[in-house]
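In: no sequence for this one, just the structure:
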């Protein structure tokens, strides 16, 4: 007989929402990387004074890129440890590394030192911790997987709206290096405390009154296969390609939001900064919105919808550059990026099951890292070659059309499933 668990003293069907709230809080802390733009000017001024030479904003942006790269690298590597040791221990380890990265950044005597203490250590910490609350949400909510994952990741999307304001106030009051130290201590403490209740459901558990639909439909997994079996399906490559295009479009929009506003749309610099916070709301809201939609109409159809929206937004700003088109287009692009960060994990569980979910989604998440590198580089290349960012948008529209075609052809439950070996869940943290 299947065990009837309780969470926070409540029946699991009710208490599991508390785990979603904790996952949202964890991601709010992990997403503090998106507040990096607030640190750029103060850090450039600090190192210019300390080193006796001009340190440019471009130099200070590099730790951000290093951070994202190690974040993406750590995700697939951490997957097997989530299964082996459970989500609680892995989140604690990642949380401590994240806090340590911020804390050590306060001692950096050069920008190069930030590459290691902030970019490498902090990036690894976020990559280690990021997948655990997502896996918890996916397993406790087989009936509402897309919505649960989207709500969990909502914190990461809106983090800049919270942490950027906090960072700005702390920098003004205490200076940039002290702010790093404060962030490090607070983030480590909150992440460790929030991680303690995390656990997986017992084997075979499902919500009362819910039964799994037929395999490959609705929220039921098309198969239960491990990472090796997943890599032998065309579905994986379709999902990976679509995730890459969705992230490339969204991360390009994030990286050039303010300069496009000031240079192309003619928005005042102060208003452009405020609009970045406005766009961040759409980034966060896109996760539960598109995640819930993936539950209702399937990940494939939701993916095709996002590509249609990305193409339309790109064409709009390209053909009618101005304030209204800028606001609408970038809200859509940021929202679709948030959507993809819910669609992809939900699709991974829907197509390949949850027996080896952290390792499977870790590989899929590499598409995010590739998009994080390619998107801003594409924008920079176009800006250098043409003198304007406008040429970025027809390229993004073409890529969205390709993504639509790939989603239609490949992003569907695998027709045949190679044999797989289920991975046992960590003892004591089911």
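Out: Right, received. Where do you want to start? Here the structure is a predicted model, which means the values were calculated and not measured.

In: every contact and neighbour count from this point should use C-alpha atoms.
Out: OK.

In: secondary structure element for residue 327?
Out: helix 323-352 (DSSP states H and E).

In: mind giving me the packing neighbours of that helix?
Out: For helix 323-352, the packing partners by 3 or more Cα pairs under 8 Å, 6 or more residues apart in numbering; DSSP states H and E come out as helix 121-140, helix 145-174, helix 234-259, helix 269-297, helix 299-319, helix 357-364.

In: at 7 Å what do you get?
Out: helix 145-174, helix 234-259, helix 269-297, helix 299-319, helix 357-364 (3 or more Cα pairs under 7 Å, 6 or more residues apart in numbering; DSSP states H and E).

In: can I get the ones you listed in JSON lines with mean neighbour count and distance to residue 51?
Out: Formatted as JSON lines, the helices and strands packed on helix 323-352 follow (neighbours: other Cα atoms under 10 Å; distance: least, Cα to Cα, whole Å):
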{"stretch": "helix 145-174", "mean neighbour count": "23", "distance to residue 51": "20"}
{"stretch": "helix 234-259", "mean neighbour count": "24", "distance to residue 51": "28"}
{"stretch": "helix 269-297", "mean neighbour count": "22", "distance to residue 51": "29"}
{"stretch": "helix 299-319", "mean neighbour count": "22", "distance to residue 51": "42"}
{"stretch": "helix 357-364", "mean neighbour count": "26", "distance to residue 51": "40"}
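
In: try this one side by side with the last:
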């Protein structure tokens, strides 16, 4: 590959990472604002948390429309618009005093804005890196998962010194500008700028499949169900993490000199970010389905061990990091797998449909876990369901998804191309 072209795609990856980091705070630091917003609006915590649900629903369930608009118009313009909307959501939320005002600002603008940026960046990366899709998508997904590490403490300190309204306004402007400036350098690859796809194997699509055609295939719906199960099972543990840490009596125990719960949450955020490029890189070498089977089974094992050693603060905190490490990779593996299967031409819109599975998991995971706990009075059934979903999805990846994709790609039972055994 020409040196200039090679530099351009790495520049695109860097800009995509920066844009993703800029839109991570509306989701990952939301919890810092709930208490002052309750005081301002006079609403209950449950009512305030609807704002977060609105963000997730708009981010995921509108992603096919967002993906279509990005492909229909300029990715640069649409992603810049998304970053601006995300920042504007914070600025406007600082000026409202009612619950519905909060829904219409933070919920609406941040939900739509972050969805546009997320789907748009992933769609660009799978086009720029046909040879390293898993790694490239993992890098930008890690930016979304870990970006809030840079803002959490500054936001906390500014809130203590100046209040939440000034904090929302200041960081809304800063993060919005950073996202817009990064987006202005983004673009799709021109003819000849992207590497050709690898030799024909399970990472090479037969033809570009339009969304309407893709939605008619059992293969897509298998991927959708698998991602939904992984999202649901993982979020059954993730969303209730603080609650069962307290119930197990380890939340306030000391781990390496820190309280176990905040230590685990910080450690988990790091592993949840690192897993995305790591398993993406692994999948580029040994194949998506093999990597899925390994990672999903590892998550099941980590959850089981965390349950067994639930009263040991050190084991609980460290194993929680393994759980997150084996769960977060779904955000690099599934978009790469989808593009491997259905091509790059409609990659952004196609991933918008698959990304809805994360929305389904977000709506099911937390509430279902809470309902089961309320009915059973124990977290053990919740852990059992999460383990079962992990193992089932791992089995589907190896025994069902892999042969179905071989048939779809016209590979049948043919051996891997010489020199490319890891990708077959």
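Out: Yep, that arrived. What you see is a predicted model; the values in this text were computed from it and never measured.

In: report the TM-score for the pair.
Out: Remark: TM-score between the superposed chains equals 0.89 [TM-score structural alignment, normalised by the length of structure 2]; 401 aligned residues with a Cα RMSD of 2.1 Å.

In: before we move on, back to that, so which of the helices and strands packed on helix 323-352 of structure 1 comes closest to residue 70 of structure 1?
Out: Closest of these to residue 70 of structure 1 is helix 357-364, at 12.7 Å (criterion: Cα to Cα).

In: got the contact list for the helix or strand following that closest one?
Out: Moving toward the C-terminus from helix 357-364 of structure 1, the next helix or strand (DSSP H and E) is helix 366-386. Residues external to helix 366-386 of structure 1 that are found in contact with it (Cα atoms under 7 Å, 6 or more residues apart in numbering): 68-69, 72, 240, 243-245, 247-249, 251-252, 255, 389, 391-392.

In: now the helix or strand just after helix 366-386 of structure 1 on structure 2. Mean distance?
Out: Next in sequence after helix 366-386 of structure 1, counting helices and strands by DSSP H and E, comes helix 392-410. Aligned to structure 2 and superposed, helix 392-410 of structure 1 gives a mean residue distance of 1.6 Å (mean Cα distance after the TM-score superposition for structure 1).

In: which strands and helices sit next to helix 392-410 of structure 1?
Out: Partner elements for helix 392-410 of structure 1 (3+ Cα pairs under 7 Å, 6+ apart): helix 234-259, helix 299-319.

In: relative to helix 323-352, how tilted is the shortest one?
Out: Counting by axes from the mean of the first three to the mean of the last three Cα atoms, to 10 degrees, helix 299-319 of structure 1 lies at 160 degrees to helix 323-352.

In: corresponding residues in structure 2 for helix 299-319 of structure 1?
Out: Counting by TM-score structural alignment, helix 299-319 of structure 1 lines up with residues 288-308 of structure 2.

In: go on, the longest one?
Out: Equivalent residues of helix 234-259 of structure 1 are located at 218-243 in structure 2, counting by TM-score structural alignment.

In: compared with structure 1, how much does the match of helix 299-319 of structure 1 deviate?
Out: Mean for stretch 288-308 of structure 2 is 1.5 Å (mean Cα distance after the TM-score superposition for structure 1).

In: pull the residues that contact that stretch.
Out: For stretch 288-308 of structure 2, the external contacting residues (Cα under 7 Å, 6+ apart) are 282-283, 315-316, 319-320, 322-323, 326-327, 333, 337, 383, 387, 390-391, 394-395, 397-398, 402.

In: map residue 39 of structure 1 onto structure 2.
Out: Match for residue 39 of structure 1 (TM-score structural alignment): residue 33.

In: is it fair to say its match lies in a strand?
Out: No: assigned with DSSP: H, G, I helix; E, B strand; the rest coil, residue 33 of structure 2 falls outside any strand and is helix.

In: how close does the closest residue to it other than its chain neighbours sit to residue 170 of structure 2?
Out: Once flanking residues are discounted, residue 33 of structure 2 sits nearest to residue 164: 7.0 Å by Cα to Cα, 6 or more residues apart in numbering. Relative to residue 170 of structure 2, residue 164 of structure 2 is positioned 10 Å away (Cα to Cα, to the nearest Å).

In: and residue 78 of structure 2, by the same measure?
Out: From residue 78 of structure 2 to residue 170 of structure 2 the distance is 23 Å (Cα to Cα).

In: between these two, tell me which one has more neighbours.
Out: Neighbours per residue (other Cα atoms under 10 Å) separate residue 78 of structure 2 from residue 170, with residue 78 holding more: 24 against 18.

In: show me what contacts the more buried one?
Out: residue 70.

In: so for residue 414 of structure 1, which of the helices and strands packed on helix 392-410 of structure 1 sits nearest?
Out: Per Cα to Cα, nearest to residue 414 of structure 1 of those: helix 234-259, 5.7 Å.
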